[in-house]
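Chemist: no sequence for this one, just the structure:
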């Protein structure tokens, strides 16, 4: 993948993140999700006679034709990213363009899309954690009876086994997997409740609250996502905090394992060691060194991740009344990172 390094880019775009996670949080994927949600909304609205089948078909046929350059051009003029995407989409849809976003507010689209991205991200992470636990299990069996010195207060204490020490790391990861799975099961979207969560715009379009409920149910079934029963303009930001707490818990476990590895790789002990490539350079000034750079990177990124739940806490606690926008900019950072 080629990169333009003439301007700042987050290290997660090219150095640290996996290709799969980058794809989930890419600008193109976000806009495809927005369009998928608009199409699902229009399909349900067609069932209630609010829009025509031809209009829906027009949206469906252009849903994958993302034109970020055109959307950014429009955004530069109107200063609203989601409205810019609506206009870019509408330009491609001569029949259905006028019914995009009918009755909706921005967060009816964005919050549902974010919940879908969080769900996919947690699925990816849980798969990786399960693979890591399988690796730990194999090593626990392999080294179950291999003695080593245990340390308390960083002083030699009594013997233990390598397998038993590894089992402690695996146990922490199993707790993390359980918490990640719990958060994943509880993920919900905003649904379609309009500007302040009362669904007034949809009720006006459909004529009754019961039909509004049926519309939301149909769209959310299409998206494969449950909806919160009550929202403001956004879904409860506590959900972001819960997800980031679970991820910070995982980072905590990985941090301990990596830190212990660094201690055990130090020359006074020298029992564990990271792999070291044939052409790898240990230091620009001291090429004889074999630094535990992977463990150090894990600890460095875990330290950063541990701070993010605090930002999500503020987003939940300081979203005043039915919503203030001071969560918007930082969520573009804390959720993908």
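Modeler: Nice, I can see it. Quantities reported herein were computed from a predicted structural model and do not represent experimental measurements. Residues are numbered from 1 along each chain as shown.

Chemist: C-alpha only now, for contacts and for neighbours.
Modeler: Fine.

Chemist: just checking, what packs against the one helix or strand residue 156 maps to?
Modeler: Element membership of residue 156, judged by DSSP states H and E, is strand 155-161. Helices and strands touching strand 155-161, by 3 or more Cα pairs under 8 Å, 6 or more residues apart in numbering; DSSP states H and E, are strand 147-152.

Chemist: residues of the strand holding residue 156 that come out buried?
Modeler: Judged by neighbour count (16 or more other Cα atoms under 10 Å), strand 155-161 contains these buried residues: 160-161.

Chemist: other SSEs contacting the helix or strand encompassing residue 222?
Modeler: If you go by DSSP H and E, residue 222 is part of helix 209-223. Applying 3+ Cα pairs under 8 Å, 6+ apart, we find helix 209-223 packed against helix 27-47, helix 200-206.

Chemist: does residue 250 touch residue 170 like I think?
Modeler: No. Using Cα atoms under 8 Å, residue 250 is not in contact with residue 170; the gap is 11.2 Å.

Chemist: now the helices for the stretch 151-300 of the chain?
Modeler: Remark: helices assigned in the stretch 151-300 of the chain by DSSP state H, counting those that start in this stretch are 162-186, 200-206, 209-223, 238-265, 293-305.

Chemist: how about these in CSV, adding mean neighbour count and distance to residue 73?
Modeler: Compiled in CSV, the helices of the stretch 151-300 of the chain are given as follows (neighbours: other Cα atoms under 10 Å; distance: least, Cα to Cα, whole Å):
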stretch, mean neighbour count, distance to residue 73
helix 162-186, 18, 36
helix 200-206, 17, 29
helix 209-223, 17, 29
helix 238-265, 20, 31
helix 293-305, 16, 34
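
Chemist: among those, which is nearest residue 324?
Modeler: Residue 324 lies closest to helix 238-265 among these, at 14.7 Å (Cα to Cα).

Chemist: longest helix in this protein, by residue count?
Modeler: Assignment by DSSP state H gives helix 106-142 as the longest helix of the chain.

Chemist: got another one to weigh against that:
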């Protein structure tokens, strides 16, 4: 390292000390809530500068090793050993890279020089034949793959939570809603099974995208491998072998068949569509929970000393569901950004993908993980109020049984059309009393006072049992969420993680 470079590093360190003396950087500078409040250390660390640039070094090492294996004698064993000894970028390395980037205005070349400073025997062969996207693009593919692995485990845990909840409450009758108006009965567990099914779609989508993910490999500046063809003296087979070696080293099935300077940004969009689908599911689930909390039927966990409102002491706001709902809204917007990035890539590449992808790729996964942490916390502690649920069912049940009444009357010889009209009139009268007078639903009492319904008077009270009108709800839940069902089979690879996991705790 030259004296000038060393001097510049010392000056930068002095500047940092001055900034630290002025205040705590944790509180005096902007930082994203995604990493400080909502995400795990694992996901935050994955997209950290140290993780990203250390991955670059692993890629440079992998390239050098592969080139040597294919006959490039200028790459020495000593060079490779020095590279292996410095795969993690240290704080000092970052300072060197910072100085280099200030001079060169190129982050990749800054880190090439920083790596060469600690691995001097390799300084002349680092990045041999490569373009910047060899490290930037391949690193992003590696990081996205690892991020999907983190998401899949957390998603499986949420599915497991809600599946257990569905089985526990599979027989509890509750009002269903279409158009957000009371409809025929289902069960509490049946509604949860609906949530589970949507999450299962997300699990399958992310698994498939992760499975299909390929490597960019070593493709040269415009995807022709011209530089590597030169290195290997026109031996095209060695160009293929190079990428085969790289794929093996970094555990990818293959490289994308065609690249430009980058791997096609269509890949980012495909990943984003799968991950953002989770946001839509989460918003639907939390929207349902918020409505159920409004009706006082089901609540998310609420701590003993938790405060719902600084002014209204009685409040029990569903803030966890609201948080997930809002984060999901942002996640759902990400595919639009990735679509714009793809469409703006003129010819073989423009750099206007660079800055926005530095933001969008990490944020996409940080958002998704924050949502799953929230869903895990909510789903593992949902509180059900059966008596409240039943009270609301009883308000609507007299209307719910009218179709059965029509069928019973017809079986006794009445006209179906006449029965329908009689019930329509009485239902509207009873509804008027409920809405305008605040009285209980007296539809059954009205039927008992009218001779037209005399053939079934003795059956009416027994017909007011909610469990008679939930159809196959319990059976549907058992078949889907129960032993041997689709959920159990799909979650089999994740059982160890599920069993070892504890409920996610939120930073409020």
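Modeler: All right, it came through fine. On a predicted model such as this, the values are computed, not experimentally measured, just so you know.

Chemist: TM-score for this pair?
Modeler: After superposition, the two chains reach a TM-score of 0.96 (TM-score structural alignment, normalised by the length of structure 1), with 334 aligned residues with a Cα RMSD of 1.3 Å.

Chemist: most tightly surrounded among the helices and strands packed on helix 209-223 of structure 1?
Modeler: Of all those, helix 27-47 carries the top mean neighbour count, a mean of 21, counting by mean count of other Cα atoms under 10 Å.

Chemist: what range does the following helix or strand past that one cover in structure 2?
Modeler: The first helix or strand that comes after helix 27-47 of structure 1 along the chain, using DSSP H and E, is helix 53-62. Per the alignment by TM-score structural alignment, helix 53-62 of structure 1 matches residues 77-86 in structure 2.

Chemist: list the residues that contact the most centrally placed residue in structure 2.
Modeler: The centroid of structure 2 falls nearest to residue 368 when counting by Cα atoms, centre = their mean (3.2 Å). Contact analysis of residue 368 of structure 2 by Cα atoms under 8 Å, 6 or more residues apart in numbering lists 151, 275-276, 278-279, 328, 331.

Chemist: quick one on the thing from earlier: CSV for the helices and strands packed on helix 209-223 of structure 1, including distance to residue 165 of structure 1?
Modeler: CSV is the format used below for those (distance: least, Cα to Cα, whole Å):
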stretch, distance to residue 165 of structure 1
helix 27-47, 42
helix 200-206, 58
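
Chemist: now the longest helix of structure 1: which residue numbers in structure 2?
Modeler: Counting by TM-score structural alignment, helix 106-142 of structure 1 corresponds to residues 132-168.

Chemist: ok, average deviation of the matching stretch from structure 1?
Modeler: Compared with structure 1 after fitting, stretch 132-168 of structure 2 has a mean deviation of 0.8 Å; criterion: mean Cα distance after the TM-score superposition for structure 1.

Chemist: residues of that stretch that come out buried?
Modeler: By 16+ other Cα under 10 Å, the buried positions in stretch 132-168 of structure 2 come out as 132-145, 147-148, 150-167.

Chemist: give me the distance between it and the centre of its chain.
Modeler: Stretch 132-168 of structure 2 sits 7 Å away from the centroid of its parent chain (Cα atoms, centre = their mean, to the nearest Å).

Chemist: any chance of CSV for the contacts of residue 368 of structure 2, columns distance to residue 3 of structure 2?
Modeler: Output for the contacts of residue 368 of structure 2, formatted as CSV (distance: Cα to Cα, whole Å):
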residue, distance to residue 3 of structure 2
151, 46
275, 48
276, 50
278, 53
279, 52
328, 51
331, 48
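
Chemist: follow-up on the earlier one: so which bit of structure 2 is the strand holding residue 156 of structure 1 matched to?
Modeler: By TM-score structural alignment, strand 155-161 of structure 1 lines up with residues 181-187 in structure 2.

Chemist: how far does the matching stretch sit from the chain's center?
Modeler: Distance of stretch 181-187 of structure 2 from its chain centroid, counting by Cα atoms, centre = their mean, is 30 Å.

Chemist: mean per-residue distance, it versus structure 1.
Modeler: Once fitted to structure 1, stretch 181-187 of structure 2 is off its aligned match by 1.4 Å on average (mean Cα distance after the TM-score superposition for structure 1).

Chemist: just give me the match in structure 1 for residue 197 of structure 2.
Modeler: Per TM-score structural alignment, residue 197 of structure 2 is aligned with residue 171.

Chemist: dump the residue contacts of that match.
Modeler: Residue 171 of structure 1 neighbours (Cα under 8 Å, 6+ apart): none.

Chemist: just to revisit the earlier point, element containing the residue nearest to the centre of structure 2?
Modeler: Residue 368 of structure 2 is part of helix 354-379 when elements are defined by DSSP H and E.

Chemist: residue furthest from the geometric center of structure 1?
Modeler: residue 158 (42.6 Å).

Chemist: from residue 165 of structure 1, how far out is the nearest residue to that one once chain neighbours are set aside?
Modeler: The shortest distance from residue 158 of structure 1 to any non-neighbouring residue, by Cα to Cα, 6 or more residues apart in numbering, is to residue 150 (5.4 Å). Distance, residue 150 of structure 1 to residue 165 of structure 1, using Cα to Cα, to the nearest Å: 9 Å.

Chemist: ok, now residue 270 of structure 1?
Modeler: According to Cα to Cα, residue 270 of structure 1 stands 16 Å off from residue 165 of structure 1.

Chemist: residues contacting the residue mapped onto residue 274 of structure 1 from structure 2?
Modeler: Aligned counterpart of residue 274 of structure 1 in structure 2: residue 300 (TM-score structural alignment). Going by Cα under 8 Å, 6+ apart, residue 300 of structure 2 touches 289, 293, 318, 320-321, 378-379, 381-383.
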